[in-house]
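Enquirer: fold the stuff below for me.
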Amino acid sequence: MNWIPEPLRIATFRAYWLSRLTSTIAQLAMVIVIGWQVYDISRQTMDVPAASLRLGIIGLVQFVPLFVLTPLTGWAADHLDRRWVARGAVLLELGCAVALGWFSWNGLTSVTALFVVAALLGVARGFAGPALGALAPNLVPREILPRAIALSSIAWQSGSVVGPALGGYLYAVSPATPYLVSAALLAFSLVSLMTIGPVARPFADNSIGFWRKASEGIRYVRTNRLVLGAISLDLFAVLLGGATAMLPVFARDVLHSGPEGLGHLRAAPAFGATVTAAFFAFRPLKHDVGVKMLWAVAVFGAVTVVFGLSRSMPLSLACLALLGAADMFSVYVRQSLIQLHTPDAMRGRVGSVSSLFISASNELGEAESGFLAALIGPVVAVVAGGIGAIAVVAIWAWKFPELRLAKSFDPPEIGDNPTNTSRRDHKEPVT
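Expert: All right, here's what the predicted structure looks like:
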């Protein structure tokens, strides 16, 4: 049993890991099919730029609910039972899968229905992200948390490999099949979450009002420059380098590979990310974590440029795999820094802010890519975005020296770094 990573030897973390894996497969299978259906339906009456704009709108309708609900989702993760918050989010996703399966089975799928369900998925993700992110540290000892984060990322990235490919292949069987399979996977995810028993709850100071509590996560991120720099670097780099948003366009009209090819293209980044996360699960990163994160984001931008210029499916897949590996490297460092520099009583609210930034980079990145593609074309938009991501790295390396100076994941002792407020201003509550 020594070959099994230490966090997976803990029964509650295994249930958490299985839940995240199966829910991610279901989410990504649905997302890939929703994107394909919106673009395919739109191309029946629209040209490429106008249909690309519809893809951008999908990202926007997923982001708006998360943006509006951020104060509530963070508060819920810190003041309610995190297990039940996550269970409720998965249940909502299950309802979305059943609804889309019913629409597809009866031939009633429309762009409007797809947009509404995409918005509901945004609501579910808004609650699930902070709750699941804050729950994981409650299930493992602090000293193995970086490995648990890597394993949690493996669950996400493995689901991201299987989900898109599965969605594309199942859609070839029938439009309803991917949604029905997703519903079954989400049901399993819900059952797995139900097996997790009570966990320690963070201390809640009920003398502080709701809005002040809800805004504490924003204030904490704003004053901790290391956390702010790590989160905002991801925001602007992925916002600009959002090549994955344009994959339906590349699959259909650039590489001419159809829905099966789209599944391969969507799975390639997650394949690279999974290999990287698996490596970190057994060989955690220990030295010069900040500089290495900056280089990883620079590689992310560079391979985005090459992908935009590629007309070869093998080269495109290789670029996307490298893109996913670089992104996973950055995610691993960022999430480890955030989790280990944030007190447990605030992890939900800080996680909601992080989720907002991540959603802004992903969903708003999709919107930005769709709008830009409508103006200058999808290929030019992807290449320009990759160049922009490289520029962001240079600016952030200068603007946030805390990132360059971060040598390890461990928070510095009081007085080691005057710019770090994680120990001085927010003490870990005694429970």
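Enquirer: C-alpha from now on. contacts and neighbour counts both.
Expert: Fine.
Enquirer: ok, the spatially most central residue of the chain - contacts?
Expert: When Cα atoms, centre = their mean is applied to the chain, the residue found nearest the centroid is Ile358 (6.2 Å). Listed by Cα atoms under 8 Å, 6 or more residues apart in numbering, the contact set of Ile358 reads Ile231, Asp234, Leu235.
Enquirer: 7 Å - rerun?
Expert: Shown in contact with Ile358 (Cα atoms under 7 Å, 6 or more residues apart in numbering): Leu235.
Enquirer: the one 10 residues further on too?
Expert: For Glu368, the set of contacting residues under the criterion of Cα under 7 Å, 6+ apart consists of Gly56.
Enquirer: just the helices in the stretch 201-350 of the chain please.
Expert: 210-223, 225-240, 247-249, 258-282, 289-309, 313-340, 347-359 (DSSP state H, counting those that start in this stretch).
Enquirer: can you tell which of the ones you listed is closest to His79?
Expert: With Cα to Cα as the criterion, His79 lies closest to helix 347-359 of the helices of the stretch 201-350 of the chain, at 8.6 Å.
Enquirer: could you check how far Gly163 is from Ile25?
Expert: For Gly163, the distance to Ile25 equals 4 Å [Cα to Cα, to the nearest Å].
Enquirer: one more, please, to line up against the first structure:
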Amino acid sequence: MSTPASVPAPEPDSVFRDPSFRLFWFARLCTTIGYQIFTVAVGWQIYDLTRDPFMLGMVGLVQFLPSVMLLLMSGHVADRFDRRLIVRTCQTLEALIAVSMAVASLSGSITRDHIFVFVALIGATRAFETPTLQALLPSVVTPRMFPRAVALSSSATQTAIIIGPALGGFAYVAGPGVVYAISATLFAVAACLVTALKLRQAAQRLTTPVSIATLFAGFSYIRGRPVLLGAISLDLFAVLLGGATALLPIYARDILHTGPWGLGLLRSSPAIGALATALWLAHHPMNRRVGRVMFGAVAVFGMATMVFGISHWLPLSMAALVMLGASDMISVVVRSTLVQLDTPDDMRGRVGAVNSVFIGASNQLGEFESGVTAALFGPVGAVLLGGIGTLVVVVVWMRLFPSLASRDRLHDHPVTA
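Expert: Sure, this is the predicted structure:
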């Protein structure tokens, strides 16, 4: 990463001292903790009700489908309307959904079908919230602050992923209704923080009439830029094949022989590695050979997945997941920075929506893939095949996208204040 010689790069603590960024950071922290708590409760509850690994995969599929169906609409809305209002509305709806889950669980009336309905609704709200929140960050900080702000913003997510699953796992001892109530409270707090958020610079809103061209502009923009297409699709296929998070309830209960607290520790482990890496990158941003660093990180991700797959010892499993999270964070920071810096502001919503669907496919659809392969080959076989598949993707993508592999810096143009 380079900056003009006359303008020194801001230190991470100076970025965090900015009041607007601090509100943004805590809002992202709260909404992500709320979502992680919600996810832990759903995973354990659905497996308690069905004892079927395929149903764990179905949770990911049901959550992913709304993001695909709403892709064109969500990106267009993010570029045309007030992004703070969109995020605040989504978080309020998520709080109401979590309250409904809490009431159904506490009353003892919840069923598998109820869970799928609520998960689909959460997926629909996050289809709007996720790309809009990403597109909002460049309006919160200056361009010069942005690369460090991406790493620090990612640290909020990873902090939440550490705290959320552990908190959800321990709170589940009191019942899923309590977990959903905590989740609802955090969504509501996030909505209040976004309400107070002040923007440093006004977003360039889309003003042209709605048309087929404007709806599909995000796809067209990414398709015409091999570096962006390669970075986004690399994450899609690598995590789609290598992701094992959907199978953590099975590993916790049947392979590692632990309980909800162990599941919480397993779900937190990737975030420990990711948080440490995000904080390191905030202080030591990548300057050169970012393309090769990204490919190397994804390869480490695949190898860590394989180690986790064969482990029957909780500490080793956690260590493998820590390494998995650390390597994934490198890929996340490179991809997120490239997507934002190489995209005009009035297109960030639509490009972000496409990026979010790719990320959702790698996570939620990856959970479905893991559930299916676990049903066919068992959980250990499914995770090992996924890790091998990730390594194959790295080799193929280096040949398909040489411009990404040879990318030297995160941005190819001077960064202004």
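Enquirer: so what corresponds to the residue nearest to the centre of the first structure in the second structure?
Expert: Aligned by TM-score structural alignment, Ile358 of the first structure pairs with Ile359 of the second structure.
Enquirer: quickly note the distance from Phe368 of the second structure to Val173 of the second structure.
Expert: Going from Phe368 of the second structure to Val173 of the second structure by Cα to Cα gives 27 Å.
Enquirer: if you could redo that for Asp342 of the second structure, that was the one I meant.
Expert: From Asp342 of the second structure to Val173 of the second structure the distance is 46 Å (Cα to Cα).
Enquirer: if you count surrounding residues, which of the two has more?
Expert: Using other Cα atoms under 10 Å, the more surrounded residue of Asp342 of the second structure and Val173 is Asp342, with 17 against 13.
Enquirer: what is the neighbour count of Leu80 of the first structure?
Expert: Leu80 of the first structure has 14 nearby residues by other Cα under 10 Å.
Enquirer: now it: how far from Val221 of the first structure?
Expert: Going from Leu80 of the first structure to Val221 of the first structure by Cα to Cα gives 22 Å.
Enquirer: what of Phe63 of the first structure?
Expert: Remark: distance between Phe63 of the first structure and Val221 of the first structure (Cα to Cα) = 20 Å.
Enquirer: of these two, which one has the most company?
Expert: A direct count of neighbours by other Cα under 10 Å for Phe63 of the first structure and Val221 places Phe63 higher, at 29 against 23.
Enquirer: is that one in contact with Ser359, as I believe?
Expert: Yes. Taking contacts as Cα atoms under 7 Å, Phe63 of the first structure lies within contact range of Ser359: 6.2 Å.
Enquirer: just want the angle from the top helix by length along the second structure to helix 348-360.
Expert: Across the second structure, the longest stretch assigned as helix under DSSP state H is helix 366-400. If you take axes from the mean of the first three to the mean of the last three Cα atoms, to 10 degrees, helix 366-400 of the second structure sits at 110 degrees to helix 348-360.
Enquirer: can you name the next helix or strand after helix 366-400 of the second structure?
Expert: From helix 366-400 of the second structure onward toward the C-terminus, using DSSP states H and E, the following helix or strand is helix 402-405.
Enquirer: where in the first structure does that next one fall?
Expert: Mapped onto the first structure using TM-score structural alignment, helix 402-405 of the second structure spans residues 401-404.
Enquirer: counterpart of Leu8 of the first structure over in the second structure?
Expert: Match for Leu8 of the first structure (TM-score structural alignment): Phe16.
Enquirer: neighbours of that match, just the number please.
Expert: By the measure other Cα under 10 Å, the count of residues near Phe16 of the second structure is 18.
Enquirer: also Arg142 of the first structure?
Expert: For Arg142 of the first structure, using other Cα under 10 Å, the count is 13.
Enquirer: again with Arg225 of the second structure
Expert: Counted with other Cα under 10 Å, residues neighbouring Arg225 of the second structure total 12.
Enquirer: distance check, it against Asp342 of the second structure.
Expert: 9 Å.
Enquirer: again with Glu369 of the second structure
Expert: Taking Cα to Cα, one finds Glu369 of the second structure at 32 Å from Asp342 of the second structure.
Enquirer: what's the answer for Ala171 of the second structure, then?
Expert: Ala171 of the second structure is 42 Å from Asp342 of the second structure, by Cα to Cα.
Enquirer: Arg20 of the first structure matches what in the second structure?
Expert: In the second structure, Arg20 of the first structure lines up with Arg28, judged by TM-score structural alignment.
Enquirer: hmm, that match is touching Ala156, no?
Expert: Yes. Between Arg28 of the second structure and Ala156 there is a contact under Cα under 7 Å: 6.4 Å.
Enquirer: quick revisit: checking the match of Arg20 of the first structure next. Helix, strand or coil?
Expert: Assigned with DSSP: H, G, I helix; E, B strand; the rest coil, Arg28 of the second structure falls in the helix class.
Enquirer: who's in contact with it?
Expert: Going by Cα under 7 Å, 6+ apart, Arg28 of the second structure touches Ala156, Thr157.
Enquirer: same deal with the one 10 residues further on?
Expert: Phe38 of the second structure makes contact with Tyr180, Ser183, according to Cα under 7 Å, 6+ apart.
Enquirer: what lines up with it in the first structure?
Expert: Using TM-score structural alignment, the equivalent of Phe38 of the second structure in the first structure is Met30.
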